[in-house]
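Enquirer: would you be able to build a 3D model of this:
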Amino acid sequence: MHRRTALSVSAALLVAAPLLSACSSAEVHPGTAAVVGGERITTAALQAQVKDVRTAQGRDERSAQLIESSAGLERVKLGKMIQLRVLEKAAADAGLSVSVKDVEDVRKAQVAQAKGTAELEQAALQARVPLAPDQIDGEFRFQLLLGKLSDRFGEDKVLVPLAAAAKELHIEVNPRYGAWDVKQIAIGDAETPWVNQRTRPEQAPAGA
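Expert: Prediction:
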């Protein structure tokens, strides 16, 4: 695995912020949360991701606090699902990919850093965009794709291929989830630009 694509549990999982949520003026069919590249993201698929997180939160001793701190989870999760498709399109256009082994290598490193799988899962559940245990590998893949694109184009220019990919995908989102900001490729009120979520091994963990 490329040295710069290693992730920090504290930075990659605990500091992750809501990224993309989309809305165009076009109508979407009932039962559809979004259409990306002609493919539907169903409300059922979205709600399944939310349910997984809520179930995991419900098992935690700080359940009420975790649920309260993750209000608007449907919108956030839809944003991440859309972002992943944008990343995949941009990476494919650039001839880049992330293998299963790449993800496995990151998981091993993160489990070691967190000093156990249970600790890693707890950290993921406390993320600003909380992750259920079965969603962690997807987040690693997300970060690796973004890392490879940033390596190829530069962190200050990676928005160019991402914007091009998003445009080609003709993203339509059910208006109930928010408004699409074409220029920022992000939800309008996002606190942190999503391209800045990428981390490097030399960065100190949050709170260190």
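Enquirer: hey, let's count contacts and neighbours off CA atoms from now on
Expert: Will do.
Enquirer: point out the other elements, helices or strands, that the longest helix anywhere in the chain touches.
Expert: In the chain, with assignment by DSSP state H, the single longest helix is helix 73-93. With contacts taken as 3 or more C-alpha pairs under 8 Å, 6 or more residues apart in numbering; DSSP states H and E, helix 73-93 sits against strand 32-36, helix 43-58, helix 136-153, helix 159-169.
Enquirer: can you do 7 Å?
Expert: In terms of contacts (3 or more C-alpha pairs under 7 Å, 6 or more residues apart in numbering; DSSP states H and E), helix 73-93 is packed against helix 43-58, helix 136-153, helix 159-169.
Enquirer: okay, the ones you listed in CSV with mean neighbour count and distance to L13 next?
Expert: What follows is these, written out as CSV (neighbours: other C-alpha atoms under 10 Å; distance: least, C-alpha to C-alpha, whole Å):
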stretch, mean neighbour count, distance to L13
helix 43-58, 17, 14
helix 136-153, 20, 8
helix 159-169, 18, 22
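Enquirer: which is the next helix or strand following the longest helix of the chain?
Expert: Once helix 73-93 ends, the next helix or strand along the chain (criterion: DSSP states H and E) is helix 100-114.
Enquirer: to compare against the first, here's the next sequence to fold:
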Amino acid sequence: MVRRRTAAVSIAAAALLLASPALTACGSGPDRTGAAAVVGDQRITVASLQSKVNQVRAAQKASPQGAQLLASGGKLSTQTLTMLVQTAVIERAARDAGVTVTEGEAQQDHAAALQQFGGNQKALDAALLQQFGIAPAEADTYFRTNALLGKLISSLGYQPGSDGGQTALVGILTRTADKLGVTINPRYGTWDSKKASIGDTSDAWVITKTPASAAPAA
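Expert: Prediction:
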């Protein structure tokens, strides 16, 4: 069973794909043509979303657990879109708070997670893919997002990992999403502002989760 973790631990979400090329700025208001979702003045294109989904599918097919992963991935498009939308909101909240993450800080999160898997990168990649639908190529942005969330909690005056910090983080992300406005293409579902997800595809804000270290190696 996947276990939650707080933003202080080594690795989030969903993963999340920070600074994703799927997000494109719209000059004079959001253009919904060809959009899977619109977040503020940014849109996540259907084509870019499908590219992300295809990337995950390819990694699943190459996995020893490929048949199982493919059979259980019926909501992959919606799950991936949820993570992209959440990432856009997290990035905006961090920017508003003046929070940034260096490459070195993201690498530290990656190294800490890798240590939990005995230095076995394939085992870590397999766990990210199996439990969160994160393709190996997206691992670096995944860890960068974790580091960003941890620093965002610190900027709010809390220790990463504290209950108060977790609550404060949920609050600021929810308010940021409401301020930006989120519109989802009906083919993928509807945005649930309380859960900060599309339909029932995920829990409330993916405030960093870590794959179980017992995941099998690829």
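Enquirer: could I get the TM-score for this pair?
Expert: Between these two chains, after superposing, the TM-score reads 0.77 (TM-score structural alignment, normalised by the length of structure 1); 187 aligned residues with a C-alpha RMSD of 2.8 Å.
Enquirer: if you count neighbours, what's buried in the longest helix of structure 1?
Expert: 73-91 (16 or more other C-alpha atoms under 10 Å).
Enquirer: that one maps to which residues in structure 2?
Expert: Under TM-score structural alignment, helix 73-93 of structure 1 corresponds to residues 76-96 of structure 2.
Enquirer: so is K195 of structure 2 in a helix, a strand, or just coil?
Expert: coil (DSSP: H, G, I helix; E, B strand; the rest coil).
Enquirer: just give me the match in structure 1 for it.
Expert: By TM-score structural alignment, K195 of structure 2 lines up with Q184.
Enquirer: neighbouring contacts of stretch 28-42 of structure 1?
Expert: Outside stretch 28-42 of structure 1, the residues that touch it by C-alpha atoms under 7 Å, 6 or more residues apart in numbering are 43, 169-174.
Enquirer: likewise for stretch 154-174 of structure 2?
Expert: With contacts defined as C-alpha under 7 Å, 6+ apart, stretch 154-174 of structure 2 is touched by 6-8, 89-90, 93, 150, 153, 205.
Enquirer: again, only this time at 6 Å
Expert: For stretch 154-174 of structure 2, the surrounding residues in contact (C-alpha atoms under 6 Å, 6 or more residues apart in numbering) are 6-8, 150, 153.
Enquirer: same question for stretch 176-193 of structure 2.
Expert: So stretch 176-193 of structure 2 is contacted by 36-40, 78, 89, 197-199 (C-alpha under 6 Å, 6+ apart).
Enquirer: list the buried ones in it?
Expert: 176-177, 180, 182-184, 188, 190-191, 193.
Enquirer: give me the number of residues near the alignment partner in structure 1 of Q42 of structure 2?
Expert: In structure 1, Q42 of structure 2 lines up with E39, judged by TM-score structural alignment. Per other C-alpha atoms under 10 Å, the neighbour tally for E39 of structure 1 reads 11.
Enquirer: where's E39 of structure 1 relative to T32 of structure 1, distance?
Expert: In this view, E39 of structure 1 and T32 of structure 1 are 10 Å apart by C-alpha to C-alpha, to the nearest Å.
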